[in-house]
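Q: please find the sequence and the predicted model below.
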Amino acid sequence: MLREIDEVVVFALDALSFSYFMEAVHPFLHREDKMFLGSLTSVFPATTSTAWTSMLTGKPPWEHGVYGTSFLLEGSGGNYVWLNDSLSLGKERVVLKYPSDRIRLNLSDASTLFQILSRDGVNVSYLGSHGLTAPNRLNDELTAGAVQVRVCPDPEVKLRLHEYLDFFLKKSGELLAAGGGKRLVWNYVDTDEYIHRYGYKMLTRAFPWEKLFGFWRREKRPGRAFILVSDHGQVPQRPGTFNFLRETETNPLFRYNTGGAGRVLYFYPAPDKAEEAASWLRSSIGDTGILLKKHQLVEYGLFSHSPIAFDRVGELVAIGKTDRFPSAGPAFISEHGSITEGEMFVPLLLFP
């Protein structure tokens, strides 16, 4: 595409489902707008860390090894949590010593999209950041090859959506005005947290969609394109009090804390406790989800054969089916991670 288009501005909005986009966002587009609109299928589990790693490296999860928000980190004796770069050890949380510990999350050795474009002479800027810590291990792996501009250090700015979007529009406009040849401006707009807390209905009211698309129309030039894409969707859930993460912290049936992502949970039974652990899990989950053995993820086509670092995934895996599934975020009104249509299908909008 860059042979015909010199400048591309991407708005990578986290957690937009295709059905939500068509119902609530599409009406903000004008009939005369020339565009391409389609849907993409997310990965399993349908979560931020796994999906963006796949999108930015071109590798599926079983080739890069980033299997969710939290997973067993080989040799550490604990479950890794990428958001704050820590290990979950029973009731303890131990922050790792990044970057001196040399631990890698993405094991694929694939170049990022940004590294490939940079080598071809494209000026690559990445606006926004992943994770709650700076620096953050996954953020740095995913943004390799780009010049990163972080948002305001106040994490709550993500909940003030007009102010949040203004940052991206202002910085994108400045970069486009600077000229300088071929350019990619990648805006990572983390709407995931807002949707978790308030749902899609509130997002429609609070997010300034007209301002976003108005910026596109004002900045439209020959040789310049705008793209909107997302990584996964979310589905409504009924908030509850039962929390597998808390319940397994000291449960003797399990070696390690619960991992996974939202509506997909990884469990690591203690030696000789697998059947007893599975029985307890089935009783706890009921008809809200299904419980699989790890090898069944391959048998059912969710992962390919010979996944890399498969020890990161628990021997038992629970996948949510209904809105009552006891997810990793029981207080949220929306969640993701599982394989329903609302979680797996996301929009791709091209505005050339």
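A: Received the coordinates, thanks.
Q: from here on, just use CA atoms for contacts and neighbour counts.
A: Noted.
Q: which SS class is residue 265?
A: Assigned with DSSP: H, G, I helix; E, B strand; the rest coil, residue 265 falls in the strand class.
Q: tell me how many other residues crowd it.
A: For residue 265, the neighbour count with other Cα atoms under 10 Å is 29.
Q: excluding chain neighbours, what is closest to it?
A: Excluding its sequence neighbours, the residue lying closest to residue 265 (Cα to Cα, 6 or more residues apart in numbering) is residue 318, at 5.1 Å.
Q: wait, what's in contact with that neighbour?
A: Residue 318 is in contact with 263-266, 289-292, counting by Cα atoms under 8 Å, 6 or more residues apart in numbering.
Q: now with 6 Å, please.
A: Listed by Cα atoms under 6 Å, 6 or more residues apart in numbering, the contact partners of residue 318 are 264-265, 290-291.
Q: also this one, for the comparison:
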Amino acid sequence: MLVLGIESSCDETGVALYDTDQGLLAHRLYTQMELHALYGGVVPELASRDHIRKLSPLILETLQAGGKQTRDLEGIAYTAGPGLIGALLAGASVARSLAYALKIPAIGVHHMEGHLLAPMLEEDKPQFPFICLLISGGHSMLIRVDGIGRYKLLGDTLDDAAGEAFDKTAKLLDLGYPGGPKVSQLALRGNSERYKFPRPMVDRPGLDMSFSGLKTYTLNTWQAALADDDDTEQTKADICRAFELAVADTLTIKCKRALEQEGLNRLVVSGGVSANREIRSKLDSLMKKRRGEVFYPRLEFCTDNGAMIAYAGAQRLLAGQHNNLNFATTPRWSLEELEPIA
């Protein structure tokens, strides 16, 4: 089954062609990074307009790269939520219209299910069941995965997600947008011994997470440095290093607890923040000590992309699931509400 995948939940327009027999044939991604950098963050209305502008050319480009034409398509998958409502509607409208014109089924995909299943695009695929750590700009979750659509939420973020905390830390240090990669880049030059940041919520039971307090601790540390006229690039680097280590340690401790609680030894890590080198290093060490397995998507599929949506949608379309013409997008949507695939 040849499926076109469309991702437009936030500030990146992703399109991909996935064949259930041959695998991923082609994918293209357009990022709005430069557009939103002017404002220090994503402007929803501008994001929606840019998706409208780029979707049709990207679809044509992806089809050409995969050696296919629109008449070859057998299904279309699009991100239906969570995300920015205008951005979601842009992608959903194009997907539904194209599916109607071609008389083929279409299905709305949960954005986080796309991230969760992204490692399935690799040759070395994780086997069910496993624990998944989903870490992105808006989400930090631990999930037990027993199959596609069979999800049990074990832990969630109570306030700022890990990616959001990275972005806010970058903003208070005036590092620019997008913040997460800039914090990680500067942290490489940081002295890990200078500052010791707290590891939030690791001294209490449970798998929920909270990063707003860590962000506040970072702010207080920076304000103290400013008061001492110590606002150098090295001080910023040292703060970034301490912040990144605190996040990585916290996530590692929570993953260890989840694996022990569920009696599993297979971990999947996905979402935009899963590209972070320090987090990967800590989790690699954890799973090596446990003699377990850890899986990541390739770096280009950590952030939002059409390939993960095409894959997730293809599995559901193959199972006979699809949406009717009265489509709807869902800005807030729990993974546990998804229908399982038998």
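A: Sure thing, it's come through. Note that this is a predicted model, so its numbers are computed, not measured.
Q: please work out the TM-score for the two chains.
A: Between these two chains, after superposing, the TM-score reads 0.35 (TM-score structural alignment, normalised by the length of the second structure); 195 aligned residues with a Cα RMSD of 6.3 Å.
Q: double-check that the residue nearest to residue 265 of the first structure belongs to a strand.
A: Yes: under three-state DSSP, residue 318 of the first structure falls within a strand.
Q: distance of it from residue 173 of the first structure?
A: 44 Å (Cα to Cα, to the nearest Å).
Q: cool, residue 195 of the first structure as well?
A: 27 Å.
Q: now swap in residue 95 of the first structure and tell me
A: As defined by Cα to Cα, residue 95 of the first structure lies at a distance of 37 Å from residue 173 of the first structure.
Q: for residue 214 of the first structure, same thing?
A: Taking Cα to Cα, one finds residue 214 of the first structure at 12 Å from residue 173 of the first structure.
Q: same check on residue 54 of the first structure?
A: Relative to residue 173 of the first structure, and taking Cα to Cα, residue 54 of the first structure is found at 28 Å.
Q: just residue 267 of the first structure next, same as before
A: 46 Å.
Q: who touches residue 3 of the second structure in this structure?
A: Per Cα under 6 Å, 6+ apart, neighbours of residue 3 of the second structure: 17-18, 74-76.
Q: doesn't it belong to a strand?
A: Yes: according to three-state DSSP, residue 3 of the second structure belongs to a strand.
Q: all strands of the stretch 151-300 of the second structure, in order?
A: 266-270, 293-295 (DSSP state E, counting those that start in this stretch).
Q: on that earlier part again, may I see the contacts of residue 318 of the first structure organised as CSV, with distance to residue 282 of the first structure added?
A: Converted to CSV, these look like this (distance: Cα to Cα, whole Å):
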residue, distance to residue 282 of the first structure
264, 14
265, 13
290, 8
291, 7
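Q: for those, which one is nearest residue 70 of the first structure?
A: residue 265 (9.1 Å; Cα to Cα).
Q: if we can go back for a sec, so for residue 54 and residue 173 of the first structure, which sits in the more crowded spot?
A: More crowded of residue 54 of the first structure and residue 173, by other Cα under 10 Å: residue 54, with 24 against 14.
Q: ok, that one to residue 218 of the first structure distance?
A: In terms of Cα to Cα, residue 54 of the first structure sits 32 Å off from residue 218 of the first structure.
Q: cool, residue 175 of the first structure as well?
A: Applying Cα to Cα to residue 175 of the first structure and residue 218 of the first structure gives a distance of 15 Å.
Q: between the two, which one's more packed in?
A: Ranked by neighbour count (other Cα under 10 Å), residue 175 of the first structure and residue 218 place residue 175 first, with 17 against 8.
Q: chain neighbours aside, what residue packs nearest to that one?
A: What sits nearest to residue 175 of the first structure in space, not counting adjacent residues and going by Cα to Cα, 6+ apart, is residue 185, at 7.7 Å.
Q: mind checking the SS state of the one you found?
A: Applying three-state DSSP: residue 185 of the first structure is strand.
Q: name the helix or strand for residue 77 of the second structure, please.
A: Secondary structure from DSSP states H and E places residue 77 of the second structure in strand 75-81.
Q: and the helix or strand that that strand is followed by with strand 75-81, angle?
A: The element immediately downstream of strand 75-81 of the second structure (helix or strand, assigned by DSSP H and E) is helix 85-102. Relative orientation of helix 85-102 of the second structure and strand 75-81, computed by axes from the mean of the first three to the mean of the last three Cα atoms, to 10 degrees: 160 degrees.
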